[in-house]
Each structure stands twice: as C-alpha cells, then as structure tokens.
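Student: Need coordinates for the below:
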Amino acid sequence: MAKLLDGASLSKKLRDQVAAGVLEMQSKHNVTPGLAAVLVGDDPASAIYVRNKRRACDEAGMVSETFNLPASSSQEELLALMDNFNGDARYHGILMQLPLPDHIDEDRVLMAVSPQKDVDCIHPTNLGRLAQGNSPFVPATPGGIQQILLHNNYDPSGKHVVICGRSNIVGKPLAILLMQKKAGANATVTMCHTATRNLPDLTRQADILVAATGRPGSITADMVKEGSVVIDVGINRLPDDTRKSGYRLVGDVDFEPVSEVAEAITPVPGGVGPMTITMLLVNTLTAARISIHGE
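Tutor: A predicted model of the protein is given here:
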C-alpha cells in the first residue's frame, strides 16, 4: 500500500510559519498583510474555497475581505473594483475567484490585477518571470505540489515528471516551476493533454505522475509505474446517498488500485487541496514584505 502524502499536516506547519511572519511584521512595521477575494455568482465550489481561504487568513492573523458580486455584474464593474483594490494599501494580495460568468472576459479581468498583488501568480507578467526563474510568487497549487514532494524527500531533480492536464492554473505553471534550473526543480517534464496519443505509454514512464485532468478516476493502475509517486490534484463531487452532504469527494486517480502500485500518493481530500490555500497565504505575506522592503 502506498505511503499517503499528507498535505493537511504540512499545511498546518507552513501556516504556523506564516502566522509567525505576520506577527513579526505587525511588531516591526505595524503592517498586517491583507487579501481581497472577489467571488462573482454563486458557484458552490468557489464559495467553499473562498470561505476556507478566509478562515485560513483569520487564523494566520491576516486581514481578509470577501466581495460577493451577483452573476449579473458587468465587466466594467469588475474592472473598476480591481482598479480600486490595486490602489488600496490595505490589500497586498488580490484573489479573483474563477470561473467567471460567460459574459465577462476572464483574461481581461485577470490582466487588470496589479502584478504586485497577483498572489495567484496568473498574470502574464508573473508567469513570464516564473519562466525566467525570478518571480516573487509561486502559483498556489503548483507551489503546494512542489512543497509536498520536497517535504516527503521526493526531490524532482533528475526525475521524469509527467503532468496530465495543461490548465493555466495547474499544468502549465507546474511544468515551468519544475523544469527550473534551481534546487527543488531540475525535472524532466512531459506534458500530456486531450490530444496526447498513447497516454498510458507516457504515464508509465513517470517517476512522478501528476493528475490534473478534472475527470474522476481517469488515471488507473495500469497507467502507473510501480514505485512511482502520484500527485492527485483533482477534486470531484460524486453523488453518494450514504453521506449527509449527498456527495463524496474523489480525485482524478482511481485511488485504491493505484495505491497498490505507487510508492506514494496524495489523498483526496487532504492532499494537494490544503496546500493551495496555504501557498496563497505565503504569497500574500511575500507581497506585504515587498510593499515594505521592495524585492
């Protein structure tokens, strides 16, 4: 049975470090890191994520404000709000929760966030700097994955990392992060997607296999090399009448069979998910430090 890579316990350790950093900043500079989150519409998954983010900020001693806008909000209203946050010194980080309603140009809104406050690290300026190896921020989910690997002594250096999924939030930035010529990276990365041919032939070559497909159970045991490390990024709700909530959370990996093949695997829930919010806090603290000291 594979070793479980517990993201929840690592997350708590890092959040304690963030809280200590917040206290030091308040003591030395009378500054409290602040994060503004914007939620448009009533997507249940987004609402849960934003609520968990706010709870984490509160526990770390940060200022956290959530702005809930109706789904009918115009793009102009959203752009005006971003402009307001960019100039508000109380907020060192801005989180624009995705997805946005269809009538809003997502790229234009994300471009409106100041790169200095882009704690999700999805602004083109910060992604370009990430590719060059000098971004002050690390994309939240990829950064969380990297920390899980390093904390459990699975250094990606020299390893073949196969990533299934090319999203702008996980797959692409994770590939950029892990191929950097620096400690904690130096991996050989293969990116797979919906047009990839002979996918199992590629996934079976992976020393580290990352599943970010958005499809439950899409990575099966016959696709996994024996002794590999499997990172399951997926969070999917499946109907379950035995649960009070009416559903259960599963990842993109067929967990039980894959656990018999892999050396280590992240559980869902309790694996990558907690680390995503934690890295958002780390980036917000970094943004606050930059506002005081510069880069």
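Student: From here on, just use CA atoms for contacts and neighbour counts.
Tutor: Will do.
Student: In contact with the nearest residue to R54 once chain neighbours are set aside: list those residues for me.
Tutor: Using C-alpha to C-alpha, 6 or more residues apart in numbering and skipping the chain neighbours, the partner closest in space to R54 is S64 (5.9 Å). Counting by C-alpha atoms under 8 Å, 6 or more residues apart in numbering, S64 makes contact with G34, L35, A36, A37, R54, C57, D58.
Student: quick one: the helices in this protein?
Tutor: Per DSSP state H, the chain carries helices over the ranges 7-29, 44-60, 75-86, 106-111, 124-132, 140-151, 171-178, 199-203, 255-259, 272-293.
Student: which other helices and strands contact the third one?
Tutor: Helix 75-86 sits against helix 106-111, with contacts defined as 3 or more C-alpha pairs under 8 Å, 6 or more residues apart in numbering; DSSP states H and E.
Student: could you redo the last one with a cut-off of 7 Å?
Tutor: Here helix 75-86 touches no other helix or strand, going by 3 or more C-alpha pairs under 7 Å, 6 or more residues apart in numbering; DSSP states H and E.
Student: Here is the second sequence; please produce its structure so I can put it next to the first one:
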Amino acid sequence: MSFASLPVINLKSNPDDIRQTLLLASTTTGFFYVSNHELNSLQNQMFSMAKEFFYLPLYEKLLYVSNPTSYDGYIRIGRENLDSTNLKLIDEKEAFKMRESALNRKDKLPNIFSHEENFKIIEQFFRQCYDLCMHLFQYLAETFQIDKDYFTSRHKWNQKPGVAIKLLHYPPINQIEQNTNVIRAGAHSDYGSLTLLFQHDNKSGLEVFDRLKNCWYPVEARNDMIVVNFGDVFEYWTKGMIKSTIHRVILPNNINEQNQSRFSIAFFCVPNGDTLLTPIPSKLIENYIYTKDEHAKHVFNDNDGHVLTAGEHLQMRLSKTHQY
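Tutor: A predicted model of the protein is given here:
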C-alpha cells in the first residue's frame, strides 16, 4: 500500500472488509480515511464555533490561555513546536484544546463554547468521536486476534488523562512574508492511540512521511471523510508493527490558499493514564522483532528498561512541544 493512496474504511461495509482494510492500513501507512461516519453535521457546527473563537481579538483569547499543568485552553502562535528534533522552529498556528474533563467545567470555557446550545454540540461531538474510536478498537482487536475489549477496556470514559479535542487555526501568510519553507505544524507523531482529524473547506497542507522511502506525501482534504492515524501507543503495543506515522502541515502550493485561513479539528484518543505500554498478547506480533528507526529512538524513551505508562509517555511528549 502506497502513501500516495491512503486506504478508505467505509463503516457501512462488510465487517470482514473493514477488518482487512484496517490491518492493511495499520501495517503500512498508519493513516487511513473513514467514510460514512455520520459526523458531518456536528463537525460543521464545530467548525463554525472554532471560527467564531479564533476571530476574536487576541486579548480576549488570552483570557483562556493554556498552562504548563493541563496544556488545555488557548495556545497562541509561537507557544508550540511539534517538531521536538528542531527546537528553533515554531508552528505557524493557534489552537484551543479541551479535554473530556472540560465537560465538567463549563464555566471555565469561553462564552462561545459554554453557550447552552453550543455546549450540547461539543458534548455530542466528544461522545460520538469517542464512540467511533471504540468501534475501531473492537475491529482492531478482532484483527489482531485478541479479546474484543482489550483496547476499549484501556480507554474508559471519564478516566484521566481523558480524550481531547484540539481546534486548530492556521492563519493566512502575508504575501510579503511568503516562504515555501514555512511550517504550519512541525513534523511529529501523535502521542496517544488513535487520532481523528476533521479537515475543512478542502484546504490542503497535511503531509505524511514514509519512513522507509524517506519522502513526504500529501493527504487530500476530504470534507466528507475523517483522516485517522495511529499514535505512539500502538507502536509500543505492537512492537513496531504499527508505526506511529510522522506527519506535518505545510503551506499549500496554491498561492490563493496560502492567503486563506486553514481550519481543522483533531480528536485525540489516549489510553487511561495507568495503562502499561507493553506488547499486546497477539500471535501476529509474537515473533516480531522491533528495530527502532531514528524517529522511534527519539520518541520512545524507554532504554533504561522502565515500562512506561500511557500517562508518563503523554506527559513526556507534551513537555517537549510546548513553550511558555
């Protein structure tokens, strides 16, 4: 399977077809599309809210600034660098991050999000994204021939650190400052287990990295499909059979698009904090030998023999990418 053509999982397909495509995606690209997910209406409403927030004056957004303890809230341009191999870079984006626990702290959210009707939309979006991940986890467990609840039992709702939504805004690049080397989001792998990415208005820029061929491939923005990718946790769990695929956001080639905002929404599914990052009991990986490439050596800091928990790994990755 080539990175130039990502697999598509149609949720209305035959379960055997879904499992077969999921195995192909997990062991090759690490990225795939999901169609017929029934989240189109909710995602459109979420994008409307995101735009309303990001177009606020900076001083208003700074009232909800993120902090080094929770990493929740508003993240202004210059406060995040996802490429932890190059500390001189900054991501040309701003973001607002909400963990599942934000649903219990409605009064701490910006008015745009805490408004009764909007808050209900956020709650529904959180739950339906979570349910979709659980659905995919069950298929994955069957694919790897382990207990059907193996993954879902390690992602219980209402347990720390909790799933998270990140609203993302990539501002337009002023023509005077145009530079084809501008990175909107640095090269990185995701820290959890699964990420759902919703793209908007067919705005391009997302790229995935083929670690074998050492080259980048564009990911087409499809409003009707969710882009799904595996994170670091699955590289631990499968001894490297599933790669935590590196990706980034660059300026699109189209000059007109460079002068327009790009919006996306990421839903991060992470295991409960005390979950051990030990290999799954699957015969498919029983004899698999994990040889770490340069990215894995940098990211998976477990050379001292200590078995990390999902919570420890998440905190380690977050502390490297946020600047205060």
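Student: Drop the TM-score for these two in here.
Tutor: In this superposition the chains share a TM-score of 0.26, using TM-score structural alignment, normalised by the length of structure 1; 145 aligned residues with a C-alpha RMSD of 7.0 Å.
Student: The contacts of S64 of structure 1: which two are farthest apart?
Tutor: Farthest-apart pair in the contacts of S64 of structure 1 is A37 and D58; separation 13.4 Å (C-alpha to C-alpha).
Student: And those two? Which one has more around it.
Tutor: For the pair A37 of structure 1 and D58, the greater number of neighbours falls to A37 (20 against 13), based on other C-alpha atoms under 10 Å.
Student: List the residues that contact the more buried one.
Tutor: By C-alpha atoms under 7 Å, 6 or more residues apart in numbering, A37 of structure 1 lies in contact with E65, T66, F67, I94, L95, M96, Q97.
Student: And V18 of structure 1, how far from A60 of structure 1?
Tutor: Noted for V18 of structure 1: a distance of 6 Å to A60 of structure 1, by C-alpha to C-alpha, to the nearest Å.
Student: Mind checking which of the two has more residues around it?
Tutor: The residue with more neighbours, out of V18 of structure 1 and A60, is V18; 25 against 21, by other C-alpha under 10 Å.
Student: Okay, that one and V63 of structure 1: tell me how far apart.
Tutor: Using C-alpha to C-alpha, V18 of structure 1 is found at 13 Å from V63 of structure 1.
Student: Check L4 of structure 1 too.
Tutor: Distance, L4 of structure 1 to V63 of structure 1, using C-alpha to C-alpha: 33 Å.
Student: For L24 of structure 2, pull up the helix or strand it's in.
Tutor: In this structure, L24 of structure 2 is located in helix 15-27 according to DSSP states H and E.
Student: Packing partners of that helix?
Tutor: The contact analysis (3+ C-alpha pairs under 7 Å, 6+ apart) places helix 15-27 of structure 2 against helix 116-143.
Student: elements contacting the helix it packs on?
Tutor: Where contact means 3+ C-alpha pairs under 7 Å, 6+ apart, helix 116-143 of structure 2 is packed against helix 15-27.
Student: how much does the helix it packs on deviate in direction from helix 116-143?
Tutor: Orientation of helix 15-27 of structure 2 against helix 116-143 (axes from the mean of the first three to the mean of the last three C-alpha atoms, to 10 degrees) gives an angle of 90 degrees.
Student: which parts of helix 15-27 of structure 2 are buried?
Tutor: Using 16 or more other C-alpha atoms under 10 Å as the test for burial, helix 15-27 of structure 2 gives I18, R19, T21, L22, L23, A25, S26.
Student: Tabulate these (a markdown table), appending distance to Y74 of structure 2.
Tutor: Below are the buried residues of helix 15-27 of structure 2 laid out as a markdown table (distance: C-alpha to C-alpha, whole Å):
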| residue | distance to Y74 of structure 2 |
| --- | --- |
| I18 | 37 |
| R19 | 38 |
| T21 | 37 |
| L22 | 34 |
| L23 | 36 |
| A25 | 33 |
| S26 | 32 |
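Student: tell me which of those residues is nearest to R262 of structure 2?
Tutor: Among the buried residues of helix 15-27 of structure 2, A25 lies closest to R262 of structure 2 (C-alpha to C-alpha), at 26.6 Å.
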